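Asker: Take a look and give me a structure for this.
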Amino acid sequence: MKNNVFYYSTSSNAFQMEGARNLHGRTDSIWDWYTKTYFKIPPNNSTEREINSIEVASDFYHKYKSDVKIMKDLGLNAFVYNMDWTRIFPKDENYVNPMGLQFYDNLFNELSKNKIKPIPILFHWDTPMWLEIKGGWTSKEILPAFRNYCSTVFKYLGKYTDVWFVNDENKSFTLDGYLGNIFPPCKNSPSDFVKAIHNLNMSAAIAKEEFLKAKNEGYVSEDSILGIDDDWSPPIVWNNGNDEKQNEDLINNYNAWMRDFWIDPNIKGEYPKVFWDYLKENKLDANILEEELSYLQKFKLDFIGWNFYRPYFITNKNNNVDIKLLHKEPVSYSFGDFVVVLPKEHKNYTKWLWPIYPEYLEVGLKAYKDKYNLPIMIIENGFGDFDDKSNELILDIDRINYLQPILESVNKCRKLDLNLFGYSMWTFCDIFSPSAGYRKDYGLVSVDFNSQIKERKPKLSYCYYKNVIMSNGEDTNFDKERLVKELSNLLINWDILWK
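Answerer: From the prediction side, this is the model:
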């Protein structure tokens, strides 16, 4: 990647957006199984978790051409997309589904024709069910299958882009799906957790080896880069006393577990000490072979993606915190010296109790620069809400209020030489959320999920982000009345072919 272009993008994910789950040779992933098995619809306006069908979702599979038109009008010069392994390899590690591959070729070609760079992510939580039956990420059988997937994708799609990611949010995937049971595959097993994370790390090194082969064979350009995407939340020490050394130790322990552990193996080629101590203390066998540690060291990734939504307030595990000071019980893990808390004294939260604290975007980027000094792209940042879609104009002003200081900080950080080369907003249009189904709106574009055609409609935030992009990030301020006029005019000319 040689150019100095800054990427203004949106991000999305196949199982949350694509639909067409049983069409053209595709079979189930673990998220198909999970949403069918644990289907649940809470009352309206409740923040209780909804687990809904992903059979159609936002129907991006059929609507990608009109969606790309909308992306072009928005002014995007990139689109981050988490691909669907199962659509390309629906039954075993050797059979390539031509129609699955054709869909991504069509999508990437359509994006490229409209001067929007595809930025693919190879894996985001949706293990093929045929592989899960063999043990999924707890079994080394998954690694040759992932190698074939990588080599196939690089061979047939490598010509479209020079920016790639292997994995997205290994932390959420394994903490909630392997150490816990609220995401598939619902293992709730420390033993499965450590095996899964090591195999995920190995998969990234395998991807890098295949990436280098693809460069030698001319499938991927020589200057292409391959990264890993993580969702570290910078820490804020809360109610932990005034001992500076104690607080520094707490932050270091938190960062070792909640940042370093998830990216060091693929960025530095090694596990942090806390992981080896955890294995020893808990008598766990992660099935790590000596030659695999050398392999991680040999095939390190090139850059970092960061999903920034919020910081975490933390305090020491041994503190007796008055629950009356918190919105809910502290969250603790089987590792680390910290717990995550939601103090009432912080007044700015989303409806899902995610702290709003835009200052920590700069704090986080500086921390990444200090530790890794690699190129970095913000891959996810956005605002989940109950958007009012009852009127002609969707005036999601709370989303704009959230985004404005974030985008102001992005522009500042570009000038501070923090290695930042792109910002991608979560997400393009309303989609299925793993934590809240279809009731948690994230999109700049509304999707009418009650419509047979999943009709699209821009929100006020669409006009806001469009203006920011037009100014190359320099003008992040907004005037509500002016934006409302722009949205009204946009809807007058909203071509039926875009809906």
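
Asker: Please make it C-alpha for all contacts and neighbour counts, starting now.
Answerer: Will do.

Asker: Look up which helix or strand residue 140 falls in, please.
Answerer: Following DSSP states H and E, one finds residue 140 outside all helices and strands.

Asker: give me every residue that touches the residue lying closest to residue 13 once chain neighbours are set aside.
Answerer: Of all residues not flanking residue 13 in the chain, residue 82 sits nearest, at 4.4 Å (CA to CA, 6 or more residues apart in numbering). Residue 82 makes contacts with 12, 13, 14, 120, 121, 122, 123, 124, as judged by CA atoms under 8 Å, 6 or more residues apart in numbering.

Asker: In helices only, show me the residues you listed.
Answerer: residue 14 (DSSP state H).

Asker: would you list the contacts of residue 82 in CSV and tack on neighbour count?
Answerer: Below are the contacts of residue 82 laid out as CSV (neighbours: other CA atoms under 10 Å):
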residue, neighbour count
12, 25
13, 23
14, 24
120, 26
121, 23
122, 21
123, 24
124, 21
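
Asker: With respect to residue 165, which of the contacts of residue 82 is nearest?
Answerer: residue 121 (4.5 Å; CA to CA).

Asker: my guess is that closest one meets residue 167, correct?
Answerer: Yes. Judged on CA atoms under 8 Å, residue 121 makes contact with residue 167 at a distance of 6.4 Å.

Asker: wait, what's in contact with the nearest residue to residue 231 once chain neighbours are set aside?
Answerer: Once flanking residues are discounted, residue 231 sits nearest to residue 307: 4.5 Å by CA to CA, 6+ apart. Residue 307 sits next to 229, 230, 231, 232, 378, 379, 380, 381 when contact means CA under 8 Å, 6+ apart.

Asker: Second input sequence below; structure requested for side-by-side comparison:
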Amino acid sequence: MSQIEGAVREGGRTPSIWDTFSHTPGRTAGGDHGDIAVDHYHRYREDVALMADLGLNAYRFSVSWSRVQPTGRGPAVQVGLDFYRRLVDDLLEHNIQPAVTLYHWDLPQELEDAGGWPERETALRFAEYAQLVGDALGDRVEHWITLNEPWCSAFLGYGSGVHAPGRTDPAASLRAAHHLNLGHGLAVSALRSVMPTRNQIAVSLNSSVVRPLSQDPADLAAVRRIDDLANGVFHGPMLHGAYPASLLADTASVTDWSFVQDGDLAAAKAPLNALGLNYYTPALVSAAPGKVAGPRAD
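Answerer: Take a look at the predicted model:
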């Protein structure tokens, strides 16, 4: 939500990984950051009025974790929750259905300092945060999304380093992917424990259709490997309760997957009401170096 909210130091909010990342020289184009953005925090009433004028009947927004739970632990800051309460009430008054996304990449910096998504503790903290928000808004918000594009969080944030927090550690990216899966499942269960049964819970994945550059056997094998990393790493646990065996085999030289504990995959497969697909372009891949195009991220 800090993508549009601004007000990054108001109401007890603390820095997220994107605040830190965007204020690091050379990380963003022109040194741009989200300190003000479109100032939705102060202008939400004007924004909702514009939505109503446009005839919109739904608005999907993301909650800023560090606005609600600045350290990523402990009780919620009520002034932070109050902003989202006011936003939801204003939307409903204009007959616009709110849809809440709990995580759109802005991990509280304090949790990143403790290891971030590669650490199991972050998944547990995410479930706690989900319960706080669900308890505050679940009586009026029927549509919920746990994670937005966890592929980006894991592989762009901890693998290539082009997204916050900017780390380049392949093993950490796989650990992050697992703990995002776990955190998602635990959050689904936490939400259901505090919300009406009518509420709908989903996750948004930037899934990709993976196609070979040619019918060469090497390119076909590359398609399978990329499909595992682009899709199977999240589809498998969330929808089927297991990672693709080929993914585990292909990444054995990077990690031994010992961080997957008993019960994790069952937790990750918490029942969903819907699956959000953020689809941009196909991924055209080849075994030849320098000819791989992965999923887009927005």
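
Asker: quick revisit: aligned partner of the residue nearest to residue 13 of the first structure in the second structure?
Answerer: Alignment note: residue 82 of the first structure maps to residue 62 in the second structure; criterion TM-score structural alignment.

Asker: And the strands in the first structure?
Answerer: 7-13, 78-82, 117-123, 163-168, 225-230, 235-237, 303-307, 312-316, 338-341, 376-380, 420-426, 445-447, 456-458 (DSSP state E).

Asker: Export the ones you listed as a markdown table, with columns for distance to residue 61 of the first structure.
Answerer: Listed next are the strands of the first structure as a markdown table, based on distance: least, CA to CA, whole Å:
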| stretch | distance to residue 61 of the first structure |
| --- | --- |
| strand 7-13 | 12 |
| strand 78-82 | 13 |
| strand 117-123 | 16 |
| strand 163-168 | 21 |
| strand 225-230 | 24 |
| strand 235-237 | 38 |
| strand 303-307 | 25 |
| strand 312-316 | 36 |
| strand 338-341 | 38 |
| strand 376-380 | 21 |
| strand 420-426 | 19 |
| strand 445-447 | 14 |
| strand 456-458 | 14 |
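
Asker: ok, now which residue in the second structure is the farthest from the centroid?
Answerer: Distance from the centre of the second structure peaks at residue 216, with 35.3 Å (CA atoms, centre = their mean).

Asker: mind checking how far that one is from residue 246 of the second structure?
Answerer: 20 Å (CA to CA, to the nearest Å).

Asker: do residue 224 of the second structure as well
Answerer: Using CA to CA, we find residue 224 of the second structure at a distance of 9 Å from residue 246 of the second structure.

Asker: Map residue 310 of the first structure across to the second structure for me.
Answerer: In the second structure, the residue paired with residue 310 of the first structure is residue 281, using TM-score structural alignment.

Asker: That match against residue 298, yeah?
Answerer: No. If you go by CA under 8 Å, residue 281 of the second structure and residue 298 don't touch, sitting 12.0 Å apart.

Asker: now the longest helix seen in the first structure and strand 225-230, what's the angle there?
Answerer: With secondary structure taken from DSSP H, the first structure has its longest helix at helix 190-216. Interaxial angle, helix 190-216 of the first structure versus strand 225-230 (axes from the mean of the first three to the mean of the last three CA atoms, to 10 degrees): 160 degrees.

Asker: and helix 190-216 of the first structure, which residues are buried?
Answerer: Buried residues in helix 190-216 of the first structure, counted by 16 or more other CA atoms under 10 Å: 190-215.

Asker: any idea of the angle it forms with strand 163-168?
Answerer: Using the same axes, to 10 degrees: helix 190-216 of the first structure against strand 163-168 is 170 degrees.

Asker: okay, and stretch 96-115 of the second structure goes to which residues in the first structure?
Answerer: Counting by TM-score structural alignment, stretch 96-115 of the second structure falls onto residues 116-135 of the first structure.

Asker: First-to-last residue distance for the matching stretch?
Answerer: Separation of the first and last residues of stretch 116-135 of the first structure by CA to CA is 38 Å.
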